[in-house]
Each structure stands twice: as structure tokens, then as C-alpha cells.
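Q: One predicted model, sequence on top.
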Amino acid sequence: MPRRILSLMLSALLLLANTAGPPELRVAAVTDGATLLLEDGRSLRLAGIEPAAPPMGAEPGQSWPLAEAARQALAELAVGQRLSVRGEARTDRHGRLLAQLVRGDGLWLQGELLARGLARVHTRPDARALAREMLAAEAGARAAERGIWRTRAYAVRPADPDALRRDRDSFQIVEGRVLRVSKAGGDAYLDFGEDWRTDVTVHIGRAVLREFVAAGIDPLSYEGRVVRVRGWVGLRAGPLIEATHPEQIERLDGAASSLRETPHPSTPPPDLSDDEEE
């Protein structure tokens, strides 16, 4: 075969490969409100969300508000559907694929679960694409009190040190006014009270601080502002949330607060007789 013809054939094959749509995924089962078992044996986690699920430390088999509803909703949305990855897929530390998923009819799975109030936004350094769109979907569900936003188990927590100590080692969304922002050793600290040794703090490490600057955010701009922070609550002196990327912190700037009274997360979930998903 002449080289010129062979070259043209190879070019055509490359063009077809580049213009072909993304490979389709087929779902065999759904294990929780954000995890899919694919027919090829791989596990896929929906990137950027935290589904309705029991917190760490809950008793094995303990019922938790809307956890089963979230699993069932994802099964209805995904099983038997043509699914493709939106953007880039990654592999997380557990060996699972981590991706945004879209159905063949254009429905975005993360957006649908958030809009139904069956998940919260939980971005990570390696899973933060479409953060703005996800936050908007979550905000709409919260304002309408859909799904988890009709229960106290998932409610936004105030930046109160005594309350957050009881939320240690759990993912929470916390709101409060930043009293002071300080920098030390290249790190930044957002303090929500007078005594940093006991009050709620958000820590932004030196490497992460560079990402805030690259995003056009000066942490000093949070001082005196009401913010919403999402992340795992740890305990160093007082309750502490480690900021690992800028999308974790929202400046509310006059937006209505989402605060509601919340129980200790290890207590039995509230009676949902008036809160069940329709």
C-alpha cells in the first residue's frame, strides 16, 4: 500500500477517535447514594457530593434519615441508562473512579440528586469541577426544604465551639461570622471567636493559600464576613476545619442564613414522620 494512502487512513482513524463521543458506562448495581458498581466490575463514586448517609461512628445497620431514599433514587436514575463521564474521570485513593456523570438524555446525576435534596456538595482537591453549579443546585433544594433539608440531621451548623465538638470527625456545613483572619508561618487562620485556643477555626495551609491567591481570593477579605464552610470537623484546640481548596468557603455577603437547630450527630435521627420524601 502506498505510504500516502496509509498516512491518509491513519489520519482518518485518528480523526474518528478524536471526534467519537465518550465511552458509555453501564451500571450493575448501586451501593449507596453516590456509589455505582459498573458492569465491568469497577466502582464509580459520583464526584463532588456527599449523599444522605449515616455519619462515622453510627451503629452498624442503624437507620438514618433518607439514606435509603438516596440509594433508591440513584438506582432509578442510573441503572439501565446510558451514562457517560462529563469532564475528566480520576481514580481516588480507594481505587474507585471519581467522575461527574451524565445520562444519554442529558440529565446530570449530581445536579439531580442535589436538586432533590438527597446529597450535599462535598468538593475535594481532586473533585471540584462544576462546584458553582452544584452549590446552586444545593441552595435551591435547601431553600425549598427538600429531602435532607427538612431534617435536623444534615442541617447547617453554627460556628459554635461547644456544638461542633459534638460533631467531631464528621462532614459538616458550618456558618458564622469570621471575627479575625491572621497569618503565621505562611498559613492563614480564620477565627470565629475571641479565643483561638477554644473557638472554631478554619486553617488554610501555605500550599493551599497559593491556590486561593491564584483564584483571586485574599483570605483577609473574609474578616468580618459571614461565610459558609464545608469540610471535616477536627479538634486541635477548638474545633477546626482544614481548607484544602477555595471552593470549600462561600462568602454569603447578605445571603439569608441557613442555620437551624441541630442535634448531636451520634444521637438517634429525628422522627421523620412529617419529613419523609414524597
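A: The structure has been received and is ready for your questions.

Q: switch to C-alpha atoms for all contacts and neighbour counts from now on
A: OK.

Q: could you pull out the helices for the stretch 101-250 of the chain?
A: Under the criterion DSSP state H, counting those that start in this stretch, helices of the stretch 101-250 of the chain are mapped to 109-115, 131-143, 161-165, 206-214.

Q: is it true that residue 222 touches residue 250?
A: No - the pair residue 222 and residue 250 fails to qualify as a contact (C-alpha atoms under 8 Å) at a distance of 9.5 Å.

Q: Residue 137 against residue 114, yeah?
A: Yes - under the criterion of C-alpha under 8 Å, residue 137 makes contact with residue 114 at 5.6 Å.

Q: Going by how many neighbours each has, rank those two and give me the top one.
A: Set residue 137 next to residue 114 and count neighbours by other C-alpha atoms under 10 Å: residue 114 wins out with 27 against 21.

Q: In contact with that one, which residues?
A: Residue 114 is in contact with 120, 121, 134, 137, 138, 141, counting by C-alpha atoms under 8 Å, 6 or more residues apart in numbering.

Q: another one to put next to it:
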Amino acid sequence: MKRRGFITGAASLCASRSFAQTGADNALALSGDRFAMNGAEFMLADVLAPPLYVLDDETPPHFEASRSALQTLLSGVIEVEDVLPPTRWGVRPVIVRTSAATLQEILAATGAVRVAPQTDHHDVIRRLLALEAQARAERRGLWALSAYRVFDAADADGAVGAFNLIEGTVLTAEKHGSRFYLNFGEDFREDFTASAPSRLSARWAEDGFDLAALRGARVRVRGFVEAINGPSIDLNHPLQIERLD
């Protein structure tokens, strides 16, 4: 896809951590959470839109609607702020603000994106989670589609291979070797599991979020689901888990 730049002099501004941007009418939305400007590529931190891939010659459900929503909002941009180092491919994670709210907030509220915690801005992420929850309850945007349904931990095989939300009750919560595991079934070789490196779980416990305390709790877990002894999510951020009880 060809990328277009916009606003003369933006190249020099991109070197700073935060810069003003008024009426970015010529910005190009590449997806619902990525856009290009003046040869640089940006991604909206802490959210995830339907991904850009083609399956059986069809674009993913809601991809174009999400991309179009971002394209419309870019015309009202007033500030872009880098919040994490660029990815290995040079994509810059950012928060983008309009006069009313961040693009992340607007897109989460309309069901154009899902929350995918990345940064240390926990208060911001919690606000995004609340907006997402309301959009999900009212079946706005992608939440009206079965492709983005919340999976039950007892029947999560269909979630493998994509970013998904899974709900269930934690049966066991314990450390084994270098990882801490949350098991949602009797057979860890087949049932849904979420796990984190022990060093991270220890740090989270020091900060007041103890994975061991989740035993018996009903939770919602989000992340990319892999097939590792059944459906499995690798935890790398504490707000990937929401207590529901």
C-alpha cells in the first residue's frame, strides 16, 4: 500500500516525543489502529483493530469499517505523543489526541477497536476497558459480530490463532519452574491456560496484583491465543486480566 505524507515540515517534528498537529486531513489510515504520515508509520498504543490480513480472499470482519473510522478521526488530530520505543520495523506507538478525547477512547467507545494493554499508563487503560465494556454490552461495532465474541474458557479452541477475550473461573494458580500458570480446567494439557514469566508475576505481586490470589476467581483474559497444551495466552501486562467476581 502506498503511503502519503502530510503537512510540510512534519519530518523534523517527528523526532520529538510529542508534537502538535492540526487538521491532519492528508493522513492515511492503514488499518483501524495504524496510520502513515510523511513516510513514518504510527500505531495507536493500548488498542488493537481488526488486523490487516487476507483469508480466503476476504478481508477480516470489520476491518474496513475500523479503518474508515480512524481515517475520519485523523482530520481532527491536534497532538501525537510517542509512548513507547518504535518497534523493530520502525512503527511508533503513540497516543493521539483531538480536542475532545484521544483517538483510542473514541474508537474503543464505538467498537472499532479492542483494548490490548501495552503501556504503563494503567489509568488510561482502565478507562479504555470501561469504554470497551460499554460498547460490548451495547453490541457496537465489531462487538456485534461473532468473530469477536468473548469465548468461554471451557470452549476456547475456536479462539486459537488470533487475539481474543476468554472468560472463566481459575481452577489453579501456581508457579512451575520459570512461569506462573492460571489453569481453567482439570487437564492443563488440553484446557485453557494463561501464564506469565515468574519474574513478571513476582513484580506484579509486589505492586499489589498477585496472580496466586486469583484461584477460584472468575476473570476475563485477553491476548493472542496459541495452541500450547490447549488454548493458551502469554501474559505480559497485568491489565490483560480483569476480575469479574
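A: Nice, I can see it. No experiment lies behind these values; they were computed from the predicted model shown.

Q: quick one: TM-score?
A: The TM-score (TM-score structural alignment, normalised by the length of structure 2) is 0.84; 226 aligned residues with a C-alpha RMSD of 2.2 Å.

Q: Residue 151 of structure 1 pairs with which position in structure 2?
A: Residue correspondence, TM-score structural alignment: residue 151 of structure 1 in this structure matches residue 145 in structure 2.

Q: What is the aligned counterpart of residue 163 of structure 2 in structure 1?
A: Using TM-score structural alignment, residue 163 of structure 2 pairs with residue 171 in structure 1.

Q: ok now do the nearest residue to that match once chain neighbours are set aside, which residues does it touch?
A: Leaving aside its sequence neighbours, residue 171 of structure 1 sits nearest to residue 232 (C-alpha to C-alpha, 6 or more residues apart in numbering; 4.3 Å). Counting by C-alpha under 8 Å, 6+ apart, residue 232 of structure 1 touches 168, 169, 170, 171, 172, 241, 242.

Q: Buried ones among the residues you listed?
A: Using 16 or more other C-alpha atoms under 10 Å as the burial test, these include 168, 169, 170, 171, 172, 241, 242 as buried.

Q: Distance check, whichever residue in structure 1 pairs up with residue 236 of structure 2 against residue 57 of structure 1.
A: Under the alignment (TM-score structural alignment), residue 236 of structure 2 pairs with residue 244 in structure 1. According to C-alpha to C-alpha, to the nearest Å, residue 244 of structure 1 and residue 57 of structure 1 sit 24 Å apart.

Q: Settle it for me: which of those two has more neighbours?
A: residue 244 (19 against 10).

Q: what's near enough to touch the residue lying closest to that one once chain neighbours are set aside?
A: Leaving aside its sequence neighbours, residue 244 of structure 1 sits nearest to residue 208 (C-alpha to C-alpha, 6+ apart; 5.9 Å). The neighbourhood of residue 208 of structure 1, defined by C-alpha under 8 Å, 6+ apart, consists of 243, 244, 245.

Q: Is it possible to get CSV of those that adds distance to residue 179 of structure 1?
A: Converted to CSV, the contacts of residue 208 of structure 1 look like this (distance: C-alpha to C-alpha, whole Å):
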residue, distance to residue 179 of structure 1
243, 17
244, 21
245, 21
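
Q: Please list which of those residues are preserved in structure 2.
A: Mapped onto structure 2 and checked by both residues aligned by TM-score structural alignment, their matches' C-alpha atoms under 8 Å, the contacts of residue 208 of structure 1 keep the contacts residue 244.

Q: So for residue 222 and residue 250 of structure 1, which sits in the more crowded spot?
A: Between residue 222 of structure 1 and residue 250, residue 222 has the larger neighbour count (other C-alpha under 10 Å), namely 19 against 15.

Q: Am I right that residue 132 of structure 2 is in contact with residue 112?
A: No - under the criterion of C-alpha under 8 Å, residue 132 of structure 2 is not in contact with residue 112, lying 9.5 Å apart.

Q: who's more crowded, these two?
A: More crowded of residue 132 of structure 2 and residue 112, by other C-alpha under 10 Å: residue 112, with 30 against 25.

Q: what helix or strand is the closest residue to the more buried one other than its chain neighbours on?
A: Distances taken as C-alpha to C-alpha, 6+ apart place residue 66 nearest to residue 112 of structure 2, at 4.9 Å, with adjacent residues excluded. Using DSSP states H and E, residue 66 of structure 2 sits within helix 63-73.

Q: Could you list every helix and strand that that helix packs against?
A: With contacts taken as 3 or more C-alpha pairs under 8 Å, 6 or more residues apart in numbering; DSSP states H and E, helix 63-73 of structure 2 sits against strand 28-29, helix 103-109.

Q: TSV please, covering these and showing distance to residue 176 of structure 2.
A: Listed next are these as TSV, based on distance: least, C-alpha to C-alpha, whole Å:
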stretch	distance to residue 176 of structure 2
strand 28-29	43
helix 103-109	36
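
Q: distance between the ends of stretch 152-164 of structure 2?
A: End-to-end distance of stretch 152-164 of structure 2: 11 Å, with C-alpha to C-alpha as the criterion.

Q: no, scratch that, I was asking about stretch 51-67 of structure 2
A: End-to-end span of stretch 51-67 of structure 2 (C-alpha to C-alpha): 10 Å.

Q: Equivalent analysis for stretch 148-167 of structure 1, please.
A: 17 Å.

Q: How far does that stretch sit from its chain's centre?
A: 16 Å (C-alpha atoms, centre = their mean, to the nearest Å).

Q: in that stretch, what's buried?
A: 148-161, 164-165, 167.

Q: Mind checking which of these are in strands?
A: Counting by DSSP state E, the part of the buried residues of stretch 148-167 of structure 1 found in strands is 157, 158.
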